[in-house]
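> any chance you could fold what I've pasted below:
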Amino acid sequence: MIRAGLRILLAVFYAYAGYRHIVDPQPFLLITPFWVPQREAVILWTGVAEIAGALALLQPFLTRLRIAGGFGLALYALCVWPANINHMFMDMARPDGGWGFAYHIPRMIAQPLIIWLALWVSGAIDWPFRARKDAE
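Below is the predicted model of the structure:
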């Protein structure tokens, strides 16, 4: 019950984030590291990937698709971590200190939790709550 609820919540979060990437890419372009090639296309396709992953998470009966979506969103969260780090450094360098450590440090800590959550709610892993069954 908790896993299903969190799965829906995470799917809604990713679907909304994907929508925002597509309809208003500017805030994401501002925090994307300079070394990322074709930044506009990357932002667009990350939005598409977030929506696709969210839809995969919502599959109640297509277990393999749901697990694939969980792996995809976990990998996505890992790959966008440099943008979050870049955002923190850019923001903290502002004269007013930007959002400050109270925002950025929890965000950095949350990233591995989001990665784990995508894997757990999709059913890709059961850790730390129970051992994975070989029959699945």
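> contacts, neighbours, all on C-alpha from now
OK.
> helices of the protein, residue ranges please.
2-23, 26-31, 39-57, 63-79, 81-92, 101-122 (DSSP state H).
> how about the ones you listed in TSV, adding mean neighbour count and distance to residue 136?
Converted to TSV, those look like this (neighbours: other CA atoms under 10 Å; distance: least, CA to CA, whole Å):
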stretch	mean neighbour count	distance to residue 136
helix 2-23	18	17
helix 26-31	15	38
helix 39-57	20	17
helix 63-79	20	10
helix 81-92	17	31
helix 101-122	17	13
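> nearest to residue 135, of those helices?
Taking CA to CA as the criterion, helix 63-79 is the member of those that comes nearest to residue 135, at 13.4 Å.
> centre of the chain to the closest one, how far?
Put simply, helix 63-79 sits 9 Å off its chain's centre (CA atoms, centre = their mean, to the nearest Å).
> state the number of residues packed around residue 32.
With neighbours defined by other CA atoms under 10 Å, the count for residue 32 comes to 22.
> touching, it and residue 85? I think so.
No: with contact defined as CA atoms under 8 Å, residue 32 and residue 85 do not form a contacting pair (9.6 Å).
> the structure of the following sequence is requested for comparison with the preceding one:
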Amino acid sequence: MSLSSRSPVLLAGLLAGSAVAHFTVPKVFDATIPRALPGAPRTWTYASGVVELALAAGVALPRTRRAAAKATTAFFVGVFPANVQMAVDWRHRPTPLKAAAMGRLPLQVPLVLWARSVARTTEGRS
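Just a heads-up that it's a prediction; the model follows:
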């Protein structure tokens, strides 16, 4: 199995792992929810975890991979404001935490490109 053929499986694994984290350590994610969003942060944390689980399942299955990878691309773009919120909120934290929060910002670009690549290279219809 080549790296390119494993790429969708790895992306699905990343999404599933992140989804599980949303439920096992939700407080970390609650802190990244932009305050401009209505409702309780925990609701958004759990909702994004559910979305990530659905995306992981969709990307893992060849029949739904293309559509799910396109949706994952949009999801990665859509959660960028949470990363910005985290960087703003953590700007006065100790250097390692501040660096981690700032490091998330450029990390979003390769994630978007990865999901887009999976969508483009998937054969078949979805």
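> what would you report as the TM-score here?
Comparing the two superposed chains by TM-score structural alignment, normalised by the length of structure 2, the resulting TM-score equals 0.84, with 122 aligned residues with a CA RMSD of 2.2 Å.
> residues touching stretch 44-59 of structure 2, excluding its own?
The set of residues that contact stretch 44-59 of structure 2 without belonging to it, under CA atoms under 8 Å, 6 or more residues apart in numbering, is 8-9, 11-16, 18-23, 26, 29-30, 33, 64-69, 71-72.
> how much does that stretch stray from structure 1?
On superposition with structure 1, the average gap between stretch 44-59 of structure 2 and its aligned counterparts reaches 0.9 Å (mean CA distance after the TM-score superposition for structure 1).
> what lines up with residue 51 of structure 1 in structure 2?
For residue 51 of structure 1, the aligned position in structure 2 is occupied by residue 53, per TM-score structural alignment.
> ok, that match to residue 8 of structure 2 distance?
The gap separating residue 53 of structure 2 from residue 8 of structure 2 is 14 Å, by CA to CA, to the nearest Å.
> how about residue 50 of structure 2?
The gap separating residue 50 of structure 2 from residue 8 of structure 2 is 19 Å, by CA to CA.
> also residue 71 of structure 2?
Applying CA to CA, the value for residue 71 of structure 2 to residue 8 of structure 2 is 13 Å.
> would you check the span in structure 1 matched by stretch 75-82 of structure 2?
Counting by TM-score structural alignment, stretch 75-82 of structure 2 sits on residues 76-83 of structure 1.
> give me the most central residue, structure 1.
Central residue check for structure 1 by CA atoms, centre = their mean: the C-alpha nearest the mean position is that of residue 77, 3.9 Å away.
> which ones are touching the closest residue to residue 87 of structure 2 other than its chain neighbours?
With CA to CA, 6 or more residues apart in numbering as the measure, residue 101 is the residue that lies nearest to residue 87 of structure 2, at 4.9 Å, once sequence neighbours are left out. When contacts are counted by CA under 8 Å, 6+ apart, residue 101 of structure 2 is found next to 83, 86-87, 90.
> closest one to residue 3 of structure 2 out of these, please.
residue 83 (28.2 Å).
> quick one: contacts for the closest one?
Residue 83 of structure 2 makes contact with 32, 101, 104-105, according to CA under 8 Å, 6+ apart.
> go with 10 Å
29, 32-34, 89, 101-108 (CA atoms under 10 Å, 6 or more residues apart in numbering).
> distance of residue 55 of structure 1 from residue 24 of structure 1?
For residue 55 of structure 1, the distance to residue 24 of structure 1 under the criterion CA to CA works out to 21 Å.
> for residue 72 of structure 1, that is, sorry about that
The gap separating residue 72 of structure 1 from residue 24 of structure 1 is 23 Å, by CA to CA.
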